[in-house]
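Trainee: Here is the input, now give the coordinates:
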Amino acid sequence: MKNIVILISGSGSNMAAIARTAQKEHWPDKLGVRVAAVISNKPDAGGLALARDFGIATDVLSHRDFASRETFDAALLARIEAHAPQLVVLAGFMRILTPGFVEHYAGRLINIHPSLLPAFTGLHTHQRAIDMGCKVAGTTVHQVTAELDHGEILAQAVVPVLPFDTADTLAARILTQEHLIYPQAVRAFFALKKLSEA
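Mentor: Got it, this is the predicted structure:
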């Protein structure tokens, strides 16, 4: 069985979209793939209860308990490795990861970002798209590299920016698309892996 570990910091809606798709499409039986664990850096993350509802193992490792980013990432890596993952998925995990951590999972660490990369890396993507007068916005699934929001693009979804959009209304429409493309991108990752191993 190929294991996925998902990292979250908040509500876990993208994690739940992946878990729901995995259940609905019978990934364990059909792909030999399962979501093995959900790990959060915040004890009060709403996504932890959601993960438990799906029968997924959960773990909490608070970054506040560590003196440096490096020591936190080393401890996080050890928790992840306990599940022998083929893929590590960032789903609203609000931490910038150290180069050593990223290098360890090179080629098997993915993230979803709420813009059409390479446009609008970083934060406040929706407001920035509106302020720039963009006609479209969207979301991107990408490989994680040491450079923030710059890895290989795996999937994108485009959403129109409407005349009376606020950052919140645009974010809500984009989130709907995130819930569609993230599970698809995870499934495609394993399908490509299967092909390359054939």
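Trainee: only C-alpha atoms for contact and neighbour calcs from this point on.
Mentor: Fine.
Trainee: which non-adjacent residue is nearest Val33?
Mentor: Leaving aside its chain neighbours, Val33 sits nearest to Lys2 (4.6 Å; criterion: CA to CA, 6 or more residues apart in numbering).
Trainee: Surely the one you found touches Pro85?
Mentor: Yes - at 6.9 Å, Lys2 counts as touching Pro85 under the criterion of CA atoms under 8 Å.
Trainee: Let's compare: structure for the following, please.
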Amino acid sequence: MLKLVVLISGGGSNLRSLLEASEDAEFPARVVAIGADRDADGLAHAEEFGIPSFVVPYTSYPDRESWGDALLEQIRLWEPDLVILSGLMRLLPERVVEALSPQLINTHPAYLPEFPGAHGVRDALAAGVTETGASVIVVDTGVDSGPIISRQRVAILPNDTESTLHDRIKLVERELLVQAVLDIANGTIDLKELAS
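Mentor: Have a look, this model is predicted:
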């Protein structure tokens, strides 16, 4: 059974999909803890599903490195097999990535390597392209530049706004994430091999 720690900043819709998937006794992974960098709405899922949670507020630390060290300390308490960034809106310090990688994955609302960064959906709309996508990647020390685990195209409709497009991308992201966790747990995907 793969032990997961999931890190969030917002509502945690991808997290919820994982929690729902893991309610199936056959699903080979369990979320053992949920962490956040602020008092995130998604922590309500932890309460609802009876999962322990922790908050390491970014604003309580003098810099990103000391915040990262405190976050890493919390993560390590749970001895996870896999750490998932699920809408964590902060770049992890390099030494945190290096300590956890390649057992550190992230979802991104674009068909990487297209439109990396915090505004993937907005950037795709601004570029006037007809399709974008969703990706699951191994986190490295760059910005959305790690090895791609899976990705899928999502069409951009003529009347799409950032919100409507993002909502459709999230549906695909959730499916990709649950499948990626399943494949990692079953050994179909070898993160060490992928990252080498």
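Trainee: Neighbour count: Lys2 and Pro85 of structure 1, which is higher?
Mentor: Between Lys2 of structure 1 and Pro85, counted using other CA atoms under 10 Å, the more crowded position is Pro85 (21 against 17).
Trainee: And that one, what's its match in structure 2?
Mentor: With TM-score structural alignment as the criterion, the equivalent of Pro85 of structure 1 in structure 2 is Pro80.
Trainee: Over to Ala36 of structure 1?
Mentor: Aligned partner of Ala36 of structure 1 by TM-score structural alignment: Val32.
Trainee: tally of neighbours for its match?
Mentor: Val32 of structure 2 has 18 neighbours, counted by other CA under 10 Å.
Trainee: List the contacts of stretch 43-60 of structure 1.
Mentor: 8-13, 15-16, 19-20, 35-42, 61-62 (CA atoms under 8 Å, 6 or more residues apart in numbering).
Trainee: again, only using 6 Å
Mentor: Surrounding stretch 43-60 of structure 1, the residues in contact under the criterion CA atoms under 6 Å, 6 or more residues apart in numbering are 9-12, 37-41.
Trainee: same thing with stretch 12-24 of structure 2?
Mentor: Here stretch 12-24 of structure 2 makes contact (CA under 6 Å, 6+ apart) with 30, 42, 174, 178.
Trainee: Show me where structure 2 has its helices.
Mentor: Using DSSP state H, the helices of structure 2 run over 13-21, 43-49, 64-77, 94-100, 120-127, 162-186, 191-195.
Trainee: so which of those helices comes closest to Ile156 of structure 2?
Mentor: Ile156 of structure 2 sits nearest to helix 162-186 of all these, at 6.8 Å, using CA to CA.
Trainee: Just the buried positions in that closest one, please.
Mentor: 165-166, 168-170, 172-174, 176-182, 184-185 (16 or more other CA atoms under 10 Å).
Trainee: how close does that helix sit to structure 1?
Mentor: Compared with structure 1 after fitting, helix 162-186 of structure 2 has a mean deviation of 1.0 Å; criterion: mean CA distance after the TM-score superposition for structure 1.
Trainee: In structure 1, point out the residues matching that helix.
Mentor: Going by TM-score structural alignment: helix 162-186 of structure 2 matches residues 167-191.
Trainee: and for the matching stretch, what are the contacting residues?
Mentor: Applying CA under 6 Å, 6+ apart, the external contacts of stretch 167-191 of structure 1 come out as 14, 17-18, 126-127, 138.
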